[in-house]
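Participant: Need a 3D model of the sequence below.
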Amino acid sequence: MHDLPADVSEAELREALLKWGVRSVSLAYAPVGFGDYHWSARDDEGRRWFLTVADLANKPYCGEGTTAAHAGLLAAMDTAGALSAAGLDPVLAPLPTLDGARLHRLGERYALSVQPWVDAPSGAFGQRLTARERADVMRVLASLHRSAPPAPAPVLPPGLPGRRRLEAVLRGADDGWADGPFAGPARELLQERAAGLRDRLEEFDRRVAALPTGAGALVVTHGEPHPGNLLWGPDGGFRLVDWDTCGLAVPERDLWHVALREDGGFDAEALSVWAEESGRTPDPSALEFYRLRWDLDDLCAFLDVFRAPHGRSADTEASWGWLRETVARLVDGGR
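Facilitator: Below is the predicted model:
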């Protein structure tokens, strides 16, 4: 996020860092990612950490409402911690506090997690991987998917957390819009394309019904293993960061991110690497389902941004552009 949260101060962050035994730090805001807020911290001895402040009011995939979202986010952080403790090297998990917690509440709305600083370059969302990089990431995912699910790992239902609000807007029955420069245009855009979006929701339901079920169908998934959540190691290996979306689901939830080609198809060669490493065969319908779910989930997230009070900023300008792109992709096709 480019905009800083209005109600989280650096003094509050420094006080919270004492829970990790981290003191005497300088902080620098890092305008990266979308949805959460990030800082780098450095102490007097040159040690560094990466801080993430999660907005619990905007994490419906962790739970509706700040209390449920905090519990869901904590389960995700504990899952990553357990995977790392079990020796899964590609997992860069948040650090525990001195009391063993991997999340610290900042008031009612926010929660802080602290990651070790890794001096390695990251990718960017939308970046295209080379064939070799795709194969390497598939091997990382296979090792994750083969791992024993830790006790905290939540089972992730495939449904859309924001679906009720989206359907109300498509029916023209949602009057819960706050003031903001993009509220009217967003509502008009969704209602203009309502027929096409309802068609995609019907397709979503058909594909949900076709998802693999039965013993062993669910594995530990990261949820968003795109290049923006990858760190390139000096030996060419990868580490996965940003574990707030992790949980138990079918492996295609991860695979489609890596296998998707620029022409909209899926890379059979990359998928074959995962199949060989995991001993499983990817399900084409499940790949298509999670690709569709990603766009519909984004649509719901942008809807929540513009239904809430907002101003004109770099983040809302970007969200308006992404909303239009997402609607066009869902209704008109193409990638």
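Participant: make it CA atoms for all contacts and neighbour counts henceforth
Facilitator: Fine.
Participant: how about the strands of the stretch 151-300 of the chain, start to end?
Facilitator: 219-221, 230-232, 238-240, 247-249 (DSSP state E, counting those that start in this stretch).
Participant: cool, the stretch 1-150 of the chain as well?
Facilitator: Using DSSP E, counting those that start in this stretch, strands in the stretch 1-150 of the chain cover 25-30, 37-43, 48-55, 104-106, 110-116.
Participant: okay if I get these as JSON lines plus distance to Phe289?
Facilitator: Listed next are those as JSON lines, based on distance: least, Cα to Cα, whole Å:
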{"stretch": "strand 25-30", "distance to Phe289": "33"}
{"stretch": "strand 37-43", "distance to Phe289": "29"}
{"stretch": "strand 48-55", "distance to Phe289": "27"}
{"stretch": "strand 104-106", "distance to Phe289": "34"}
{"stretch": "strand 110-116", "distance to Phe289": "31"}
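Participant: now those in a markdown table, with mean neighbour count?
Facilitator: Formatted as a markdown table, the strands of the stretch 1-150 of the chain follow (neighbours: other Cα atoms under 10 Å):
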| stretch | mean neighbour count |
| --- | --- |
| strand 25-30 | 16 |
| strand 37-43 | 20 |
| strand 48-55 | 21 |
| strand 104-106 | 17 |
| strand 110-116 | 21 |
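Participant: ok, residues contacting stretch 324-335?
Facilitator: Under the criterion Cα atoms under 8 Å, 6 or more residues apart in numbering, residues 189-190, 193, 196-197, 200, 262-264, 292, 295-296, 298-299 lie in contact with stretch 324-335.
Participant: and this one, so I can compare the two:
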Amino acid sequence: MGALLRQYRAGSALACEPVDQGLLNRGWRLCTTRGRFFLKHHFDPETATPAAIGRQHRATRRLAGLGVPVAPALPGRDGRTVVVIGGHCYALHPWIEGRHRHGGQLTEAQCGRLGALLGAVHAGLERVMPARGARPRGGPDPAAGVPDAGVSADPADTFALIDDLLGRVRRHRPADSFDALARHRLLERRALLERHAGRRPPRGGAVGWVHGDFHPFNLLYRGDAPAAIVDWDRLGLRPRAEEAVRAAAIFFVRPTGPLDLLRVRAYARAYRRTAGAAPSQLEAAVHRVWWERLNDFWMLRWHYERGDRRADPQFPAASALAVWWTREYDAVCEAFTG
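Facilitator: Alright, predicted model coming up:
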């Protein structure tokens, strides 16, 4: 710790406490003789290169200049914001006091402000980041090595995955209630896909720079106002409207699976206005994210392939959402476009 702090003008450490670990990084709340900081250890192999982290830091610094609530990384003594020690990448950020809020805790007006905030992020990134097709300074194309975000899931691949997961569920011993729910949802999803296989969407729409992981645990509130958007590890070029829909599906899902469509409507109207997105773009994004949800089993793959159960608490609502969304497809479209 001392060697790392010497890279900054942050004083001497007085206390260091781990914060909840993310999937792409580890972090500590650090108190020093010069204040409080967030120390971040980037370790995800896809996002933890100095070039990629530096790109994230330049983006947040520029967004801060536009008034977007972020927590830009602090420069070290050499002016760089990424410190590499023992082959590991670290960054120091100011500590932001705040709390996370789910969409159900927001008023309708606050939902509108949330949509406007994401719209401001997309519009701001369009201003401060390299034009599409240009090579970003200090690193490779952020889409290089990443599966084509414009290609939708092939149901044939999903059917094979469902069969594999059903086999894993059958072999799991001792069987438990999670296995029973997983089996039920897998069989249910296979039937839905058989019924809707002809609705596979075409390639994605307008691509631009996006946060990449905009959800309640990456947004801090101080009182009623957003204080900071954090964890920019997935910054990249993706369909913007899909991020707006995907975020809403996380913020506004109820515990039993449905979306709170009144809140979605307020959020989506403000997003469209701020980002300059047409209703037709949101309609296409709704279709693509619905299809994505119908074909996605990452929580079950983590559980059965990796033995990682951190996402288990999210599975009941997320799996129910795909079924509800299919049934209420027209109402969901109207909420995002009306």
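Participant: Quantify their similarity with the TM-score.
Facilitator: Once superposed, the chains reach a TM-score of 0.66 (TM-score structural alignment, normalised by the length of structure 1), with 296 aligned residues with a Cα RMSD of 4.5 Å.
Participant: on that earlier part again, packed most tightly, which of the strands of the stretch 151-300 of structure 1 would that be?
Facilitator: For the strands of the stretch 151-300 of structure 1, the largest average neighbour count (mean count of other Cα atoms under 10 Å) is found in strand 219-221, namely a mean of 25.
Participant: returning to that earlier point: are any of the contacts of stretch 324-335 of structure 1 buried, and if so which?
Facilitator: Buried by 16 or more other Cα atoms under 10 Å: 190, 193, 196-197, 200, 292, 295-296, 298-299, out of the contacts of stretch 324-335 of structure 1.
Participant: and of these, the nearest to Glu108 of structure 1?
Facilitator: Asp298 (24.6 Å; Cα to Cα).
Participant: follow-up on the earlier one: and the contacts of stretch 324-335 of structure 1, which of them are in helices?
Facilitator: 189-190, 196-197, 200, 292, 295-296, 298-299 (DSSP state H).
Participant: Which two among those residues are spaced furthest apart?
Facilitator: Leu189 and Leu292 (19.2 Å).
Participant: Can I get the buried ones among the contacts of stretch 324-335 of structure 1 in TSV including distance to Arg128 of structure 1?
Facilitator: Listed next are these as TSV, based on distance: Cα to Cα, whole Å:
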residue	distance to Arg128 of structure 1
Leu190	30
Arg193	30
Gly196	29
Leu197	28
Arg200	26
Leu292	19
Asp295	18
Leu296	22
Asp298	20
Leu299	23
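Participant: In terms of distance to Val22 of structure 1, which of those ranks first?
Facilitator: Nearest to Val22 of structure 1 among these, with distances taken as Cα to Cα, is Asp298, at 35.4 Å.
Participant: I'd like the distance between the closest one and Trp177 of structure 1.
Facilitator: Plainly put, Asp298 of structure 1 is 18 Å away from Trp177 of structure 1 if you go by Cα to Cα, to the nearest Å.
Participant: what does Ala80 of structure 1 give?
Facilitator: 36 Å.
Participant: Same drill for the two, tell me which one is more crowded.
Facilitator: Ala80 (30 against 16; other Cα atoms under 10 Å).
Participant: so how far is Leu248 of structure 1 from that one?
Facilitator: In terms of Cα to Cα, Ala80 of structure 1 sits 12 Å off from Leu248 of structure 1.
Participant: what do you get for Pro284 of structure 1?
Facilitator: Pro284 of structure 1 is 19 Å from Leu248 of structure 1, by Cα to Cα.
Participant: And Arg261 of structure 1, by the same measure?
Facilitator: For Arg261 of structure 1 relative to Leu248 of structure 1 (Cα to Cα), the value is 25 Å.
Participant: Then Arg146 of structure 1?
Facilitator: 12 Å.
Participant: shared neighbours, those two?
Facilitator: What both Arg146 of structure 1 and Leu248 touch, as defined by Cα under 8 Å, 6+ apart, is the set Val219.
Participant: Wait, Leu24 of structure 2 touches His42, no?
Facilitator: Yes - under the criterion of Cα atoms under 8 Å, Leu24 of structure 2 makes contact with His42 at 6.6 Å.
Participant: okay, which residue is most central for structure 2?
Facilitator: Centroid check for structure 2 by Cα atoms, centre = their mean gives Asp213 as the closest residue, at 1.6 Å.
Participant: Would you confirm that it contacts Arg234?
Facilitator: Yes - assessed by Cα under 8 Å, Asp213 of structure 2 is found in contact with Arg234 at 6.2 Å.
Participant: Quick one: closest of the strands of the stretch 151-300 of structure 1 to Gly279 of structure 1.
Facilitator: Of the strands of the stretch 151-300 of structure 1, nearest to Gly279 of structure 1 by Cα to Cα is strand 219-221, at 12.9 Å.
Participant: what range in structure 2 matches the closest one?
Facilitator: Mapping strand 219-221 of structure 1 onto structure 2 (TM-score structural alignment) gives residues 208-210.
Participant: ok, residues contacting the matching stretch?
Facilitator: 121-122, 125-126, 129, 132, 235-240, 243.
Participant: Show me which of the residues you listed are buried.
Facilitator: Applying 16+ other Cα under 10 Å to those flags 121-122, 125-126, 129, 235-240, 243 as buried.
Participant: Dump these into CSV; add distance to Ala10 of structure 2 as well.
Facilitator: What follows is these, written out as CSV (distance: Cα to Cα, whole Å):
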residue, distance to Ala10 of structure 2
Val121, 29
His122, 32
Leu125, 29
Glu126, 33
Met129, 29
Leu235, 27
Gly236, 30
Leu237, 34
Arg238, 36
Pro239, 39
Arg240, 37
Glu243, 36
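Participant: tell me the two of these that are most distant?
Facilitator: Met129 and Glu243 (17.3 Å).
Participant: Break down structure 1 into its helices, ranges please.
Facilitator: According to DSSP H, the helices that structure 1 contains are 10-17, 66-85, 131-146, 163-171, 183-192, 194-209, 252-259, 268-278, 284-307, 314-332.
Participant: now the fourth one: how far from the chain's centre is it?
Facilitator: By that I understand helix 163-171 of structure 1. 22 Å (Cα atoms, centre = their mean, to the nearest Å).
Participant: With the third one instead?
Facilitator: Using Cα atoms, centre = their mean, the mean C-alpha position of helix 131-146 of structure 1 is found 18 Å from that of the whole chain.
Participant: Buried residues in it, which are they?
Facilitator: So, applying 16+ other Cα under 10 Å, buried residues of helix 131-146 of structure 1: 133-145.
Participant: helices or strands next to it in the packing?
Facilitator: Judged by 3 or more Cα pairs under 8 Å, 6 or more residues apart in numbering; DSSP states H and E, helix 131-146 of structure 1 is in contact with strand 219-221, strand 238-240, helix 252-259, helix 268-278.
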